[in-house]
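Participant: The following comprises the amino acid sequence and a computationally predicted model.
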Amino acid sequence: MEAIKFISDGCRILSDLHHQQTETRKKFITPCLDKTFLQVVDQSERDNTLFGNNLSDKIKASKVITMQGQQIKKTSSTPKPSSSHVHTAHTSRNSLQGNWQTLPRSQANKGGRGGYKRNSQRQTPSSQQKMASLSEYRAAKRQ
């Protein structure tokens, strides 16, 4: 009985080693293959050869399926929308774009004082102008 256990363990080790070597050989070969056949090769099971005896038949079938898929894509084309429809959608979208014409959701300063002030000019004030307006605000607040 002991001898059978040793023989069984030896066979398991050999079969595991054979499986690991087979997987390593597959991993060395697959990067060199064409990407279109990679899925076919990955799905094939090993028998007498590394990728199966009928690998050439599977590759031919894959080529035929790819060609038929391309023919189907060429024949079915989506109709283009009319130019008037595109123009109206484009103009209505342009008029609603942006949020600069409405009041902001929160107030400009977090203290709740002041609010949204719209200038006639769209230029940002310089740092000196900001400091001057801040000092004027503080002076008015003290009075």
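Facilitator: That came in fine, so what should we check first?
Participant: from here on, contacts and neighbour counts on C-alpha atoms
Facilitator: Fine.
Participant: secondary structure element for Y137?
Facilitator: Counting by DSSP states H and E, the secondary-structure element that holds Y137 is helix 127-142.
Participant: likewise R12?
Facilitator: helix 2-29.
Participant: Buried ones in the helix or strand that that helix is followed by, by neighbour count?
Facilitator: As assigned by DSSP H and E, the chain's next helix or strand after helix 2-29 is helix 35-43. Neighbour counts using 16 or more other C-alpha atoms under 10 Å place V41 of helix 35-43 among the buried residues.
Participant: elements contacting helix 35-43?
Facilitator: With contacts defined as 3 or more C-alpha pairs under 8 Å, 6 or more residues apart in numbering; DSSP states H and E, the secondary structure elements packing on helix 35-43 are helix 55-75.
Participant: packing partners for the helix holding Y137?
Facilitator: Of the remaining helices and strands, none touches helix 127-142 by 3+ C-alpha pairs under 8 Å, 6+ apart.
Participant: Contacts for that helix, please.
Facilitator: Contacts to helix 127-142, defined as C-alpha atoms under 8 Å, 6 or more residues apart in numbering, come from no residue at all.
Participant: Report the buried residues of it.
Facilitator: Of the residues in helix 127-142, none is buried by neighbour count under the rule 16+ other C-alpha under 10 Å.
Participant: for stretch 18-32, same thing?
Facilitator: Within stretch 18-32, no residue counts as buried by 16+ other C-alpha under 10 Å.
Participant: so F37 makes contact with I65?
Facilitator: No: applying C-alpha atoms under 8 Å as the test, F37 and I65 come out as separate, 11.7 Å apart.
Participant: Below is an additional structure, to be compared with the one above:
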Amino acid sequence: MVSSKLHSTEWGGVVEAIENCFNLGWTDGLPVVPPTLERVNEFIDYIGEAPDKILGSVPERRREVTIAHAAANGVMAGCLPEYMPVVLTATEAMLSPEFNLIAPSSSQGGAAVLVVVNGPISKNLVSIQKLICSAQESGLMPQ
């Protein structure tokens, strides 16, 4: 299996960091938040688990996925640390053999996997009222 250790990199600024995320293949072309070690550790600290705890593996790529990997991906996706329970649950579900991640991720019809979050945690993660107020303040929605 490929090493699951976090690697640190120095960048000259935010634009260079974003460009390097593209060049390193860390994004599929969508915008990303550079995964600074400080920010990734903030996500790991929030969940209170060992960063090297294995969530599952992708046998076809001979790669194990750890909490540190999930945290780095959460940062790049623009998540907040409070989203980590959902990020970890979704990651574990997608890595389960029953899900067969290689099938949707290698499809010619698109590789996006939809994750629906429901239940009490969904109310804690997204406040519709906050989203509406934010949209009104930015002029995207009439008041």
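Facilitator: Great, that's in hand. Predicted model, so just to flag it, every value in this text is computed and none were measured.
Participant: So after superposing, what's the score?
Facilitator: After superposition, the two chains reach a TM-score (TM-score structural alignment, normalised by the length of the first structure) of 0.24; 55 aligned residues with a C-alpha RMSD of 4.6 Å.
Participant: what angle do the helix holding R12 of the first structure and helix 35-43 make?
Facilitator: Our comparison of helix 2-29 of the first structure with helix 35-43, counting by axes from the mean of the first three to the mean of the last three C-alpha atoms, to 10 degrees, yields an angle of 170 degrees.
Participant: So which elements touch helix 2-29 of the first structure?
Facilitator: In this structure, helix 2-29 of the first structure packs against no helix or strand, with contacts taken as 3+ C-alpha pairs under 8 Å, 6+ apart.
Participant: which SS class is K130 of the second structure?
Facilitator: Following DSSP: H, G, I helix; E, B strand; the rest coil, K130 of the second structure is assigned to helix.
Participant: Tally up the residues packed near it, please.
Facilitator: For K130 of the second structure, the number of neighbouring residues by other C-alpha atoms under 10 Å comes to 10.
Participant: Likewise for S134 of the second structure?
Facilitator: 13.
Participant: Could I get the full set of strands for the second structure?
Facilitator: When assigned using DSSP state E, the strands of the second structure occupy the ranges 54-58, 63-66.
Participant: in the longest one, what counts as buried?
Facilitator: Just to be clear, that refers to strand 54-58 of the second structure. Taking 16+ other C-alpha under 10 Å as the neighbour-count basis, strand 54-58 of the second structure is seen to contain the buried residues 55-58.
Participant: got it, and the shortest one?
Facilitator: Buried residues in strand 63-66 of the second structure, counting neighbours by 16+ other C-alpha under 10 Å, are found at 64-66.
Participant: For the second structure, which segments are assigned as helices?
Facilitator: According to DSSP state H, the second structure carries its helices in the segments 14-23, 37-47, 67-76, 84-95, 102-105, 120-125, 128-137.
Participant: Single out the most deeply packed of those.
Facilitator: Highest mean neighbour count of these: helix 67-76, a mean of 23 (counted as mean count of other C-alpha atoms under 10 Å).
Participant: Can you give me the end-to-end span of stretch 70-84 of the second structure?
Facilitator: 8 Å (C-alpha to C-alpha, to the nearest Å).
Participant: What of stretch 24-40 of the first structure?
Facilitator: In stretch 24-40 of the first structure, first residue to last residue: 18 Å (C-alpha to C-alpha).
Participant: Neighbours of K63 of the first structure, how many?
Facilitator: Other residues near K63 of the first structure come to 14 when the count uses other C-alpha under 10 Å.
Participant: on that earlier part again, now the buried residues of strand 54-58 of the second structure in JSON lines, with distance to E137 of the second structure?
Facilitator: Compiled in JSON lines, the buried residues of strand 54-58 of the second structure are given as follows (distance: C-alpha to C-alpha, whole Å):
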{"residue": "L55", "distance to E137 of the second structure": "40"}
{"residue": "G56", "distance to E137 of the second structure": "42"}
{"residue": "S57", "distance to E137 of the second structure": "43"}
{"residue": "V58", "distance to E137 of the second structure": "43"}
